[in-house]
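Task: produce atomic coordinates for the following.
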Amino acid sequence: MCQGSARPVPARPVGGRLTKITFAVAALIAIGVTALLWSRAAWTQSEGGAAGAEVVRVVRRDIAYVVKATGIVKPRVGAEVNVGSRVSGEVKRLYVRIGDRVNKGQLLAELDARDLIARRDEATAALQQADVNLSYAQTDLQRKRALGAAGVLSRSDLDLAERAVAVAEQQVTAAQASLAYATTQVAYTRIVAPIAGVVASVSTEEGETVAASFEAPTFVTLLDLSRLEVWGYVDETDIGRIRVGQKARFTVDTYSDHEFEGRVTAVYPKAEILDNVVNYVTVVRFEPPHDRTLRPEMTTTVRIALDTRENVLALPIRALRREGDRSFVLSRRGDAIERRLVTTGSRDESYWEIVDGLREGDQVLIGDVKNEVVIDDRAARDQ
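I've put the predicted structure just below:
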């Protein structure tokens, strides 16, 4: 019996098996990623409060309601001095330049003093002559008094001798005054700094002739940068609430990242009208900063604190919500959002004072809480 040839058994395709395995692995990975993302979203929602919402805490801080005003830096009275000459003459030496720092009493300039020195020498000689004349008149009077006592000299001659002494004494007094004046004039040729400060301007040159008349010609202008103040131009709608002694802060453009502190020291009663806007100058004094140099005419932004509340509970303004005349906040309570009524007090540019309804450290939601269950705080307490 002949056996027929056996049929070959076809091999099973390997590629199909691998494709199924690949699909299975991909499905498992997709399921795992989805679960991970879902768990993270759930964790974020439980920790952050609500989707798209930000969590902030109730903290303690100082809150001050402020009045804003623009202003400029000004030198105080006596902090800017124009130094001039009281006598006429040619500028012999000029010892300073713009920007130099000088001490009180430091020599700034000298005038040619030769003419004035000559006048002083003349006054000195005149005084010496007057002293000689007085001495002679006194000696003559003593001699004539002796003769008068002996009956040799008449009374009229004695009176003339006494009058000569009186005239000589007056001449000595006048000569002393003339010498003092001439000496002072010579001293005026040396121009010294009346205050310590910085040379802000120089308005003369060596060799220039200055003439002193009714107004002393200015040589240099000195500025004491340690004695500055701020003039804030407060609107008429706010000036009624400004008081001397109120705290103030201000910034300048060149140091925009730094706030300077001071206090209100004066409020000008006369208005400044600019572009039909009525403002009142409010003076703010401050201690000179050691690490930053302020200069006159710098533009400032002034904030004057009207009502300062220290170390109070506070929340950012955007955390407060309103319904009619009531204020409330939203916070997470379990799976729902709780609405909690609060009582507010003072506020500043960024924060509200929380008087009642929250405690320090409480978490409050800011932002969108759509598709969330919102319950009233009373209902939450009843549960």
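
contacts, neighbours, all on C-alpha from now
OK.

ranges for the strands of the stretch 51-200 of the chain?
Here the stretch 51-200 of the chain has its strands, by DSSP state E, counting those that start in this stretch, at 53-57, 59-75, 80-84, 89-94, 101-102, 107-111, 190-192, 197-202.

what does the fifth one rub up against?
The one in question is strand 101-102. Strand 101-102 is contacted from outside by 193, 196-199, using C-alpha atoms under 8 Å, 6 or more residues apart in numbering.

If we use 7 Å, what do you get?
With C-alpha atoms under 7 Å, 6 or more residues apart in numbering as the test, strand 101-102 has contacts from 196-199.

Run the chain-centre distance for it.
On the basis of C-alpha atoms, centre = their mean, to the nearest Å, strand 101-102 sits 22 Å off its chain's mean C-alpha point.

Break down the stretch 251-383 of the chain into its helices, ranges please.
Taking DSSP state H, counting those that start in this stretch, the helices of the stretch 251-383 of the chain run over residues 377-382.

circling back: nearest to A216, out of the strands of the stretch 51-200 of the chain?
Distance to A216, taken as C-alpha to C-alpha, is lowest for strand 80-84 among the strands of the stretch 51-200 of the chain, at 5.4 Å.

Could you name the helices and strands sitting against that closest one?
The criterion is 3 or more C-alpha pairs under 7 Å, 6 or more residues apart in numbering; DSSP states H and E, and the helices and strands that strand 80-84 contacts are strand 218-223.

so the strand it packs on versus strand 89-94, what angle?
Interaxial angle, strand 218-223 versus strand 89-94 (axes from the mean of the first three to the mean of the last three C-alpha atoms, to 10 degrees): 50 degrees.

Which strands or helices does the helix or strand following strand 218-223 pack on?
Sequence order places strand 228-235 as the next helix or strand after strand 218-223, per DSSP states H and E. If contacts are counted by 3+ C-alpha pairs under 7 Å, 6+ apart, strand 228-235 sits against strand 59-75, strand 277-285.

Outside of the first one itself, list whatever touches it.
Spelled out, that is strand 59-75. 227-234, 295-315, 347-348, 360-361.

Only the buried members of those: can you turn that into a PyMOL selection?
Only the buried entries of the contacts of strand 59-75 go into this PyMOL selection, using 16 or more other C-alpha atoms under 10 Å:
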select buried, resi 227+228+229+230+231+232+233+234+295+296+299+300+301+302+303+304+305+307+308+309+312+313+314+315+347+348
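
In strands, which of the contacts of strand 59-75 appear?
228-234, 299-315, 347 (DSSP state E).

Tell me the secondary structure at W43.
helix (DSSP: H, G, I helix; E, B strand; the rest coil).

burial count for it?
The tally of other residues near W43 (other C-alpha atoms under 10 Å) stands at 12.

one more to put side by side:
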Amino acid sequence: MKTFLILTAIVATAAGGALAWQQYGASTPQVHYRTTPVERGDLIVGVSATGTLQPEEVVDVGAQVVGRVKEFGLDPNTPESTSREKRIDYGSMVEEGTVLARIDDMVYVAQRNQAKAALARANADLIQLQARREQADAEWKRAQRLRELSVDSISPTAKARSGGPAIKIRGISDSDYVLAKSNFEVAVANVAVGEAAVAQAQSSLDLAETNLGFTIIKSPVKGTIIDRRVNIGQTVVSSLNAPSLFLIAKDLTRMQVWASVNEADIGVLKVGLPVSFTVDAFPDEVFRGAVEQVRLNASMTQNVVTYTVVVAVDNSNMRLLPYLTANVQFEVSKAADVLNISNAALRYQPSKNTMAPQNASRPQEEDNGATKPTGTVWVQQGETLKPIEVQLGTTDGARTEISAPELAEGMQIVEGELSVDEIADVKNPFGPPQFGRTRAR
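Predicted coordinates for the structure are as follows:
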């Protein structure tokens, strides 16, 4: 038993010494690398932005009168097989002139009837005034005839005097003549006042009938209702701004993306530039469009100036919905079918003890003024790294076009060294997963 314990102690001591030598005595520990493949594909140089899908043309239908919403109109697309009448609601497709809603019209019917009565009273007053004018006209004409009639005679007083002159007698006195003329002119003026009163009453009736017509809300265009902003029984109050009842999109097969673009990027965007974008509703589908308008009215939020860029989108398949958030990529330039690598691989610079001896004293490459700048990528060659000089081309911010005779699609390029946690995770596939992002040194 004693011998067994001695042997166990010797074996444990030897194992511990070997482990200590492996960890602390080795002069050059083995380095593990993280690699990334050379890929072939398209690189797009663009500007990223976030926007919102909008219908190309929207009509806001409001009310011009005050009242309670009595009922909604019938949906013109109600299936014949449906026994229950379908009313106008969200998503209803309407034609121009379709009744959308009716507002309680009791007040406006009463006003219309009152205006009708006022018009009838004005017409009756006018008839009366016209009759008085005819009477005054007859009296005036009679006064004119009497004015022309005169008789020469000698008064009894003059007759008593010898040699007295004869007196001329007229058929109407001057005062009666002037009165008849004045009465006629007043009657003519009263008829003119009566005619104006009739015109005013007619206008009041027209206004009352117009307001009564406004209690029936009709669609001004053909389109789709994307928002209904009132309910049955709700009272709408029209003041300086007409209250909004319905929002109608004229044509949902044509949409727009209103993208907010930073002032630093707005200079490269032009009308007609191709655009691609995605929406969260269809994350695996890429939609296409083109810049239709670059608006000049900038906005500032927290000292950041942005411009609104309108992108025209074909929505013939009706998959895109209004007000979806769009992740927009403006395609400023494009490199098609080129070899490319992640920018992390271009930034990686190994330590000297990991390079081959002939590369350890190699100076850092600099841009020699060629058409394309140069860079260096590293590939693993046994236990050391070998550099490959590459020419750099188009970059999209995450990947860069590269070219060199030694490069081939699928070649593994070093982009970093694995951390201790990553090495342990690789060596022990049955260990617990490591949380957090890996890091390169």
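
Now the TM-score, please.
Once superposed, the chains reach a TM-score of 0.62 (TM-score structural alignment, normalised by the length of structure 1), with 294 aligned residues with a C-alpha RMSD of 4.1 Å.

thinking again about what came up before, deepest of the helices and strands packed on strand 228-235 of structure 1, which one?
strand 277-285 (a mean of 20; mean count of other C-alpha atoms under 10 Å).

For L153 of structure 1, give me its contacts.
Shown in contact with L153 of structure 1 (C-alpha under 7 Å, 6+ apart): 144, 147.

Same question for N297 of structure 2.
Y307.

Then the one 4 residues further on?
T301 of structure 2 is in contact with no residue at all, counting by C-alpha under 7 Å, 6+ apart.

and it, how far is that from D284 of structure 2?
32 Å (C-alpha to C-alpha, to the nearest Å).

swap in R295 of structure 2?
Separation of R295 of structure 2 from D284 of structure 2 (C-alpha to C-alpha): 30 Å.

what's near enough to touch the residue most central in space within structure 1?
The centroid of structure 1 falls nearest to F260 when counting by C-alpha atoms, centre = their mean (5.1 Å). Contacts for F260 of structure 1 (C-alpha under 7 Å, 6+ apart) come out as 249-251.

Mind doing that once more with 8 Å?
249-251, 286.

what residue of structure 2 takes the place of it?
Matched by TM-score structural alignment, F260 of structure 1 corresponds to R288 in structure 2.

picking that back up, would JSON lines of the strands of the stretch 51-200 of structure 1 with distance to D356 of structure 1 be doable?
Below are these laid out as JSON lines (distance: least, C-alpha to C-alpha, whole Å):
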{"stretch": "strand 53-57", "distance to D356 of structure 1": "15"}
{"stretch": "strand 59-75", "distance to D356 of structure 1": "13"}
{"stretch": "strand 80-84", "distance to D356 of structure 1": "53"}
{"stretch": "strand 89-94", "distance to D356 of structure 1": "70"}
{"stretch": "strand 101-102", "distance to D356 of structure 1": "57"}
{"stretch": "strand 107-111", "distance to D356 of structure 1": "66"}
{"stretch": "strand 190-192", "distance to D356 of structure 1": "65"}
{"stretch": "strand 197-202", "distance to D356 of structure 1": "54"}
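
just to revisit the earlier point, of the helices and strands packed on strand 228-235 of structure 1, which is nearest R340 of structure 1?
Closest to R340 of structure 1 of those is strand 59-75 (C-alpha to C-alpha; 16.8 Å).

Verify the stated contact: R285 of structure 1 with V230.
Yes: using C-alpha atoms under 8 Å as the test, R285 of structure 1 is close enough to V230 to be in contact (6.5 Å).

What's R86 of structure 1 aligned with over in structure 2?
Mapped onto structure 2 by TM-score structural alignment, R86 of structure 1 lines up with Q64.

all strands for the stretch 301-441 of structure 2, in order.
In the stretch 301-441 of structure 2, the strands defined using DSSP E, counting those that start in this stretch lie at 304-314, 325-342, 374-381, 384-395, 399-403, 412-417.

Can you name every helix or strand that the fifth one contacts?
Helices and strands in packing contact with strand 399-403 of structure 2 are listed as strand 39-55, strand 325-342, strand 384-395; criterion 3 or more C-alpha pairs under 8 Å, 6 or more residues apart in numbering; DSSP states H and E.

would you turn these into a markdown table with distance to V426 of structure 2?
As requested, these are exported to a markdown table (distance: least, C-alpha to C-alpha, whole Å):
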| stretch | distance to V426 of structure 2 |
| --- | --- |
| strand 39-55 | 25 |
| strand 325-342 | 23 |
| strand 384-395 | 20 |
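
and of those, who's closest to L205 of structure 2?
Closest approach to L205 of structure 2 among those is made by strand 39-55 (40.2 Å; C-alpha to C-alpha).

gap between that closest one and the chain center?
So, by C-alpha atoms, centre = their mean, the centroid of strand 39-55 of structure 2 is 20 Å from its chain's centroid.

quick one: that strand to strand 412-417, angle?
Using the same axes, to 10 degrees: strand 39-55 of structure 2 against strand 412-417 is 70 degrees.

who are the neighbours in contact with the nearest residue to I63 of structure 1 once chain neighbours are set aside?
Once flanking residues are discounted, I63 of structure 1 sits nearest to R309: 5.0 Å by C-alpha to C-alpha, 6 or more residues apart in numbering. R309 of structure 1 sits next to 62-64, 346 when contact means C-alpha under 8 Å, 6+ apart.

Mind putting those into TSV with distance to A168 of structure 1?
Written out in TSV, the entries for those read as follows (distance: C-alpha to C-alpha, whole Å):
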residue	distance to A168 of structure 1
D62	80
I63	81
A64	78
S346	84
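
which pair in the residues you listed spans the largest distance?
D62 and S346 (10.2 Å).

ok, A166 of structure 1 - how many residues close by?
15.

do you know how far it is from L107 of structure 1?
Taken as C-alpha to C-alpha, the span from A166 of structure 1 to L107 of structure 1 is 43 Å.

wait, what's in contact with V364 of structure 1?
Listed by C-alpha under 8 Å, 6+ apart, the contact partners of V364 of structure 1 are 55-58, 319, 329-332.

Likewise for T36 of structure 2?
Contact partners of T36 of structure 2, counting by C-alpha under 8 Å, 6+ apart, are 341-342, 345, 412-415.

and with 6 Å instead?
T36 of structure 2 makes contact with 412-413, according to C-alpha atoms under 6 Å, 6 or more residues apart in numbering.

try I248 of structure 2
58-59, 224-226.

Map it across to structure 1 for me.
The alignment partner of I248 of structure 2 in structure 1, by TM-score structural alignment, is L222.

same deal with N190 of structure 2?
So, by TM-score structural alignment, N190 of structure 2 is matched to A164.

count of neighbours near its match?
Around A164 of structure 1 there are 19 residues (other C-alpha under 10 Å).
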